[in-house]
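>>> no sequence on this one, just coordinates:
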């Protein structure tokens, strides 16, 4: 990994495939008209910061990307305001951040255009709270929707993992995870091939939301897999080079005992005491979206 750029993605050991079942609530708004989704957690001075999408349940274009702070990675306090706001035509969600060599932070995020697909944009910040749009179109495709980015610093340059959805029914294997490379970290070129192919029965609706870390001598990815619309789980894959990935199955599925029907959008966090947490979005049978966490067993 390069410099300070993303040391939280360089883990000494692999959290692996075994995670505890169920999960505890991390960020659940008392206002049921809100839905909190797409978390990403990064270490900051004195603790951790979570960026996440917060929108009105009846209007997904009303809201934006917010943040919360935690001293221990478990108990969270929402911070005031929005880090980035949506508009009537553009919804912002799925943030992924990286620290730059000059100390600034860069956030990549998905922009959903009302009725027109989606693309990946970037914003810049000096303190992690005040963000300014930096580049509106870091990565886009003429006939595909791109989103749920995960930025990973390399020894030389940066790799951006993202979902790539072509037009057509989801069961046709057109919703996959791909990657792009950038030397400077802002202008990306798509890399050939597909990183994770939508092919299994429990991926029939989509695969997306990759979360990638360097663990030991290999790379590990956790990603969202949806068997059908309104039903999601989290799977994992491993790679020696970050390009060719081997799937290793399901690591977290909905818990009927908790009334949860969707788990999705994983984000990993290594705590100082050695525990490893996965934050993720969850939807219960009543349609309420919240952010939960679960600990690894390895």
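Thanks, I have it. All of these numbers come straight from a predicted model, not from anything done at the bench.
>>> okay, CA-based contacts and neighbour counts for the rest of this
OK.
>>> and residue 11, how many neighbours does it have?
Other residues lying near residue 11 total 16 when counted by other Cα atoms under 10 Å.
>>> and here's the other structure:
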């Protein structure tokens, strides 16, 4: 048994750690996007970085890679054709929106193609309060692939991006990143993204499309919860699924102490959302491990990706972060799995608990 296998067994929920030295993801892994494919294999696309990736970009993004599994629990990395085994990386054109760093936030399968919905930033600096941040003006993009391994970018109208950053005074003037996409039964598309407003916190926006290529913003659809809730500082990454006769949004919320949990909101039209109180910390449905426990996910659980199982239960893949780090690069990001209590997607436990 390898040291990493033993560590996985001892840490409930943990299923994928950073890669070995020399790989593109040897420092951090984040944002699992999982599909159960027609060939019986499970595929996970995720982003991360190595210790030599641009340290001025204080984000967990960098490049993207692929892992494959027979059961959705035990994963093996696939060495891709790009830098250090990645399958997707920043564009070589410095004038594009995604020239400095990229991150995958959704993968869908439509019309015989994998669609990779990603976000990226360039090398410009943005002043946010007292912080001068590189690569923060992120925008969404899209790429397609026949095999999930070799990707072709689809060119959007905003230096390659699908959407522009908001104008001065708009809620998304800082960035519009981390896209998640839903294709409705009528063939139209919805793209959910989030941003950070200096006063209002993390906010979720919506864009709509008739073809998945040309998008129009529809405004903010979700924001911070009330004081003492797990999402009092705002709502970030999310996964929206049509379940029954409604949309269900599994979303990452953050409190004023910087701890992250996952909650649920529901909607009948995908535009007007109502948060649902859960039984975990602060009204969440899945909380970080106890503070001070030393667990790998004691500070944050987020970037939920929810996959239905044949027996009616659900798997939720997520990123966990430990306590002790002072920013995105000093906390350790790893990937975990939670399992629903039967068919109830409002009750979760970590794999292995």
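Received it, and whenever you're ready, just let me know what you need. No experiment lies behind these values; they were computed from the predicted model shown.
>>> got a TM-score for the pair?
Scored by TM-score structural alignment, normalised by the length of structure 1, the superposition of the two chains gives a TM-score of 0.83; 271 aligned residues with a Cα RMSD of 2.3 Å.
>>> now residue 112 of structure 1. Nearest residue, chain neighbours left out?
Distances taken as Cα to Cα, 6 or more residues apart in numbering put residue 118 closest to residue 112 of structure 1, at 4.3 Å, once the chain neighbours are dropped.
>>> neighbouring contacts of stretch 217-233 of structure 2?
By Cα atoms under 8 Å, 6 or more residues apart in numbering, the surrounding residues in contact with stretch 217-233 of structure 2 are 163, 171, 200-208, 234-235, 252-256, 259-261, 271-273, 281-284.
>>> among these, the buried ones, what's the PyMOL command?
Listed next is the PyMOL selection for buried residues among the contacts of stretch 217-233 of structure 2, using 16 or more other Cα atoms under 10 Å:
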select buried, resi 163+171+201+202+203+204+205+206+207+208+234+235+252+253+254+255+259+260+261+271+273+281+282+283+284
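>>> what's the burial count for whatever residue of structure 2 lines up with the residue nearest to residue 112 of structure 1?
Taking TM-score structural alignment, residue 118 of structure 1 has residue 138 as its aligned residue in structure 2. By other Cα under 10 Å, the residues close to residue 138 of structure 2 number 24.
>>> against residue 50 of structure 2, how distant is residue 138 of structure 2?
With distances defined as Cα to Cα, to the nearest Å, the gap from residue 138 of structure 2 to residue 50 of structure 2 amounts to 20 Å.
>>> mean deviation, whichever strand or helix holds residue 77 of structure 2 versus structure 1?
Per DSSP states H and E, residue 77 of structure 2 falls inside strand 75-78. Once the two structures are superposed, the average separation between strand 75-78 of structure 2 and the matching residues of structure 1 is 1.0 Å (mean Cα distance after the TM-score superposition for structure 1).
>>> in that strand, what counts as buried?
With burial defined by 16+ other Cα under 10 Å, the residues of strand 75-78 of structure 2 counted as buried are 75, 77.
>>> stretch 194-202 of structure 1 too?
Within stretch 194-202 of structure 1, the residues that qualify as buried by neighbour count (16+ other Cα under 10 Å) are 194, 195, 196, 197, 198, 199, 202.
>>> now stretch 281-298 of structure 1
Along stretch 281-298 of structure 1, these residues count as buried under the neighbour rule (16+ other Cα under 10 Å): 281-284, 288-296.
>>> ok, stretch 113-124 of structure 2 next?
By 16+ other Cα under 10 Å, the buried positions in stretch 113-124 of structure 2 come out as 114, 115, 116, 117, 118, 119, 120, 121, 122, 123.
>>> which one among those gets closest to residue 180 of structure 2?
The shortest distance between residue 180 of structure 2 and any of the buried residues of stretch 113-124 of structure 2, using Cα to Cα, involves residue 117 and amounts to 7.1 Å.
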